[in-house]
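1. Sequence first, predicted coordinates after that:
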Amino acid sequence: MTERTPMTAIADMVILNGRVRTMDDSQEVAEAVAVSGNRILAVGSNAEISSLAGPSTRHIDARGGTVMPGFNEAHMHIFGGSVALGELSLFGVKGFDALSQAVTAYAAANPHLPLLVGQSTDYTILSEEERVTRHHLDRIISDRPLLLVAPDRHTGWANTIALHMAGILEGRDVGVGNEIVMGEDGLANGELRETNAMRPVASMSVTGGREGLGVGTGGEPEAVTAAERARDIAILKNGLSYCASLGITSFQNMDGNLYQLEMLEEIDKTDGLPVRVRMPFHMKNFMPLSDLTDKAVAWRARFDSDKLRCNFVKLFMDGVTEGETAAFVDDYAHKPGWKGEPLFSAEHFGQVAVEANRLGLPIAVHAIGDGAVRLVLDGYQASIDANGPRDNRNRIEHIEVVHPDDIARFATTGTVASMQPTHPPGSAGLPLEPYLTFIGRGRWPYAFAWKTLVDAGAKIVFATDWPVSPLPPLHCIRDAMTRRLWDDDMPDHRLSLDQTLAAYTKTSAWVEFMEDRKGMLKPGYYADIVVLTGDIATVASEEIANLKVALTICDGRITHKTQSA
């Protein structure tokens, strides 16, 4: 049995009869875990842990299921995901008739919604050849505003009345990297690329689009009534409970605004957060460099507990491939002459990287195309050159394509690869097209190349980017373990189960600078634990998603349990 302190301590809770995966290299497996307060007291055999129980100790029977550190979702959007739980999901819907039936039924069931919103709309929902336009949507519903949103949340499609009410039917300048696609008739055709284009329509929703501010603009709502704020908090609480039900005990929220931080702070002070939250300051390309000192550093000082922290900077370098807003080194395969436009120049991003790291703020940058990835790596190298070698733990988010010349630079710059096994086309119900055609076959071996990066010495963390992809970690782990090749001569990017679980636990804790107190089941560490209904090490990879979360414990408190737990 591993050491425990003190020797006479009595456990508040013991979990027995488990297949304990500690993620601790010094004691990888065990049978049982003891918890005292909010900390792990001991890990060992059933007999050893049972000896720590007293008359009031709670006994949990894991029944042979996996007991492991709680999942740490390294990239998600809690407010948008929480709102989406109550919106129409078009996940898996194919064809105009099925789309029409789903939207019509949702509209009938929600007669008072000011804006009908359908999430997870495939780019090829109509067919692989035909893109959605306002005219398609008008055929479904023309007298109520309708907005469909792509799974990546970087593209939307609105009907005519929505475009008219938003004041963008005749188009509008929406800034670099954003586009209101215009039709041959001189009017918007309904396709809205990136946040600035979608926001005029999204702001008509029941939440006023407030859930998109932190990720889209880095801004704050102009005015929120007490009733609206109460509604938003209730929505967040529902989302937090959903996270706990999936075995998540920590997440790194990629929305960065004060409104969300203050709501989460209120939840923590009243009910207590059921999940640990890390949030960034969102730096946009129009913000002055002084915002890093005036806001990001101030927020870090204000939100600095192990339940709610704001201690890094998030940026966007590009958009998404399917919307033709990702930035590549070479042209899009289907569109000669177009590489996409980065949202920051190399010089500007370098300035941000140098200053943020100088202030001790790690950086996470959304970069989809290999051109955007290269620009970010260049900025991180500029930070090293200016500030000297530091333990920055800077990250790149998504890395859908990496240029072969840049693979080794992840290790040399200490850049963390933050990737989503649910995102490769063909995974998690996603279609292969138009993605494969847009990037071209020559880029396929370097797309979603997480094993290539790991083999080259990069640290990796996994996540879903919820609500872009379904949130359950077990689904994501299954997708990581069962990823299929796009062709027989493509590299196999699957990692081992241990590597995959580490990317969801101890490495995700490490990237937060919290590896000394969470991410492992180890005496003295936080009691952040998930108990599964079966043994994840012995079930077939295809069956991992069929396991259930029997029990979730965060900070020593049970945040979710099934009736049988």
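-> Everything's here; your move.
2. alpha carbons only for contacts and neighbour counts from here, please
-> Fine.
3. Please identify the longest helix in this protein, counting by residues.
-> Counting residues, the longest helix found in the chain (DSSP state H) is helix 226-245.
4. what comes into contact with it?
-> 78-79, 81-83, 85, 207, 249, 263-264, 267, 273-275, 471, 549, 552, 559-561 (Cα atoms under 8 Å, 6 or more residues apart in numbering).
5. Below is an additional structure, to be compared with the one above:
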Amino acid sequence: MPTAELVLTGAEVRTLDPARPYATALAVRDGLIAAVGDESDVRDWRGPGTEIVDLAGAHLVPGLVDAHSHPVWGLDMATGVDLSAVRDLDGLRDALRGAARIDGWVIGFGLDHNVFGGRPPHRSLVEDVLVGAPAFLRLYDGHSALVSGAALAAAGVTGARSFVQRSEVVCDGDGRPTGHLVEHAAMELVAEVMPRSSYGQRRARLVELLSAMAATGLTAAHVMDLGDLELVGAVAAEGVLPVRLRFAPWCMPGADREALDGLVALQGRRGRHWRVGGVKFFMDGTVEGGTAWLEHADCHGQGTEAFWPDPEAYTAAVRHLHAAGVRTATHAIGDAAVRHVLDTVEGLGDSGRFVHRIEHVETVPDDTLARFARLGVVASMQPPHTAYTRGDHGDEWSRRLGTERAGRAWRIRALREAGAVVALGSDWPIAPYDARGVLATAREPLGAAAAGGGLSGIQALEGCTTHAALAAGEGHESGRIAPGLRADLTAFGLDPVAAPADELAQAPVRLTVTGGHVVHRGD
């Protein structure tokens, strides 16, 4: 073979390739894996310009993939004061009292629904500590926010609004906005008038974020939005994106044929380490926000409507995109939402197998599990989300659903046992992006999901490699270590399959390689 550009040697290589499950060395050329072998092969691969990296016994696996993330849009979502550590209303008030202003605004993110102790979010709970400042506080689910009266005034919001999608400016009995904005269209009313980081600031933050992601072993992310292709393209043109990005732009209610064809036209746009591939839908919202589409109402009488006011319009849109060869991913958290997406894919026949996926799948009954495997629908799940629930079902998610439905939380193991493809991710900034944490919580889910059990070590690794590749239609080019596949690689200081989950969550990342480029070197 021609001289390799990079040779990794001295490794315990787990390839996930049935043709050669294990190796100790490999060669990389032109961004691809050129050869897989052992130490005796290295002399045949090296040349004057070859970089040789001795991994000294580190455990090398296919590059880890976050199958659901928002690294570009999330730059705006994760702006301001981090409220994720706040546990009660007093803590929230203290955090806001001392929060730095951004052009006069108080902006926060990661606020736990449980902070309100079961009470509806209301601006009166925090208005006094804001001292008249406009404030936008994003709830951790990313589907709702609490804003102050000054923020409502800045946006000209004085009462209820009508939207094409399921969204709400929550109002009291007198028609006055409470400050609780539910779902994207309602939040956007205020987001449009908020301060925004400059292009230079966002660019620097993107590079910093992707480098930090790579330091946890991530080599790629399925981006569930369109992001900012101009920003991404500019960064990619001047250097190497440490994490490969695959974007799926949104298709929202009200999309007509022209809009759908516009989404088709976006497919395949690309640059080095980024591309547009797929379309993202929303079938519902979130349990905590009362907008998950459920087969029976939640404890507040909410959750009986889809995000698309006409669910059949969603089905027609999926059919249109499918006919054009476009893959889809649909946000579906509640049991009714999941069932409708499965029914839609079933209507496509065999051509829909392993082309479409469902994101989140937070609660589903037994009769739904086998349909994922039978229809070839990928389950894309985010194990770190389980940290927002409690084993005693005392959290907002569990209380809204009730004991029976909360007892089927994040049925990740049951879906794998049913034969489904299960891709794993974080949904950053909704949950931490650390790939090691994704692997660890997939094996040992937290809170309400713990009773359902987790994956084995090898199943968790597959969720971030081979199954993630299948979810993106990239099984022929990634997810394994084999000649001709992408040179996306992650090296740990311990075995990610055999090590206990708690140790894996803190495992040293010795090396991360994306497209043949070393993008992270650990100690």
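-> Yes, it's here. Since the structure is predicted, the reported quantities are computational estimates derived from the model, not experimental observations.
6. TM value for the aligned chains?
-> Here the TM-score for the pair of chains, by TM-score structural alignment, normalised by the length of the second structure, is 0.92; 523 aligned residues with a Cα RMSD of 2.6 Å.
7. that older thread, now, the contacts of helix 226-245 of the first structure that are in helices?
-> 78, 79, 81, 82, 83, 263, 264, 267.
8. could you dump those residues to a markdown table with distance to residue 156 of the first structure and neighbour count?
-> As requested, these are arranged in a markdown table below (distance: Cα to Cα, whole Å; neighbours: other Cα atoms under 10 Å):
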| residue | distance to residue 156 of the first structure | neighbour count |
| --- | --- | --- |
| 78 | 20 | 26 |
| 79 | 18 | 25 |
| 81 | 16 | 24 |
| 82 | 19 | 24 |
| 83 | 16 | 19 |
| 263 | 27 | 18 |
| 264 | 28 | 21 |
| 267 | 32 | 17 |
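9. counterpart of stretch 471-491 of the second structure in the first structure, which residues?
-> Counting by TM-score structural alignment, stretch 471-491 of the second structure pairs with residues 511-531 of the first structure.
10. Straight-line length of the matching stretch, end to end?
-> One end of stretch 511-531 of the first structure sits 24 Å from the other (Cα to Cα, to the nearest Å).
11. buried residues in that stretch?
-> 511-512, 515, 517-531 (16 or more other Cα atoms under 10 Å).
12. among those residues, which are in helices?
-> Among these, the residues falling in helices (DSSP H) are residue 511.
13. Distance check, the aligned residue in the second structure for residue 266 of the first structure against residue 121 of the second structure.
-> Aligned by TM-score structural alignment, residue 266 of the first structure pairs with residue 234 of the second structure. Look at residue 234 of the second structure and residue 121 of the second structure: by Cα to Cα, they are 40 Å apart.
14. what's the spacing between stretch 413-423 of the first structure and its chain's center?
-> 11 Å (Cα atoms, centre = their mean, to the nearest Å).
15. Identify all contacting residues around it.
-> Under Cα under 8 Å, 6+ apart, the answer for stretch 413-423 of the first structure is 74-75, 377, 380-381, 384, 391-399, 409-410, 427-428, 430, 448, 450, 453, 458-465, 469, 476-477, 479-480, 483, 511.
16. just stretch 478-490 of the second structure next, same as before
-> Outside stretch 478-490 of the second structure, the residues that touch it by Cα under 8 Å, 6+ apart are 14-17, 28, 31-36, 60-64, 217-219, 465-469, 476-477, 509-516.
17. Just the buried subset of those, please.
-> For the contacts of stretch 478-490 of the second structure, buried by 16+ other Cα under 10 Å: 14-16, 28, 31-36, 60-64, 217-219, 465-469, 477, 509-516.
18. Looking at those, which are in helices?
-> Going by DSSP H, the helices hold 466, 467, 468, 469 from these.
19. start to end distance for stretch 541-548 of the first structure?
-> End-to-end distance of stretch 541-548 of the first structure (Cα to Cα): 14 Å.
20. So which residues of the stretch 301-450 of the second structure form helices?
-> Ranges of helices in the stretch 301-450 of the second structure, per DSSP state H, counting those that start in this stretch, are 311-323, 335-346, 366-375, 396-401, 403-406, 412-417, 435-443.
21. Deepest-packed of these, please.
-> Of the helices of the stretch 301-450 of the second structure, the one with the most neighbours on average (mean count of other Cα atoms under 10 Å) is helix 435-443, at a mean of 26.
22. Quick one: list the elements packing against that one.
-> Other elements packing on helix 435-443 of the second structure under the criterion 3 or more Cα pairs under 8 Å, 6 or more residues apart in numbering; DSSP states H and E are strand 64-69, helix 457-463, helix 501-504.
23. and the counterpart of residue 42 of the second structure in the first structure, how many neighbours?
-> When the first structure is aligned by TM-score structural alignment, residue 42 of the second structure is paired with residue 49. As a burial measure, residue 49 of the first structure scores 23 neighbours (other Cα atoms under 10 Å).
24. counterpart of residue 502 of the second structure in the first structure?
-> Checking TM-score structural alignment: residue 502 of the second structure goes with residue 542.
25. For residue 479 of the first structure, see how far away its match is.
-> 8 Å.
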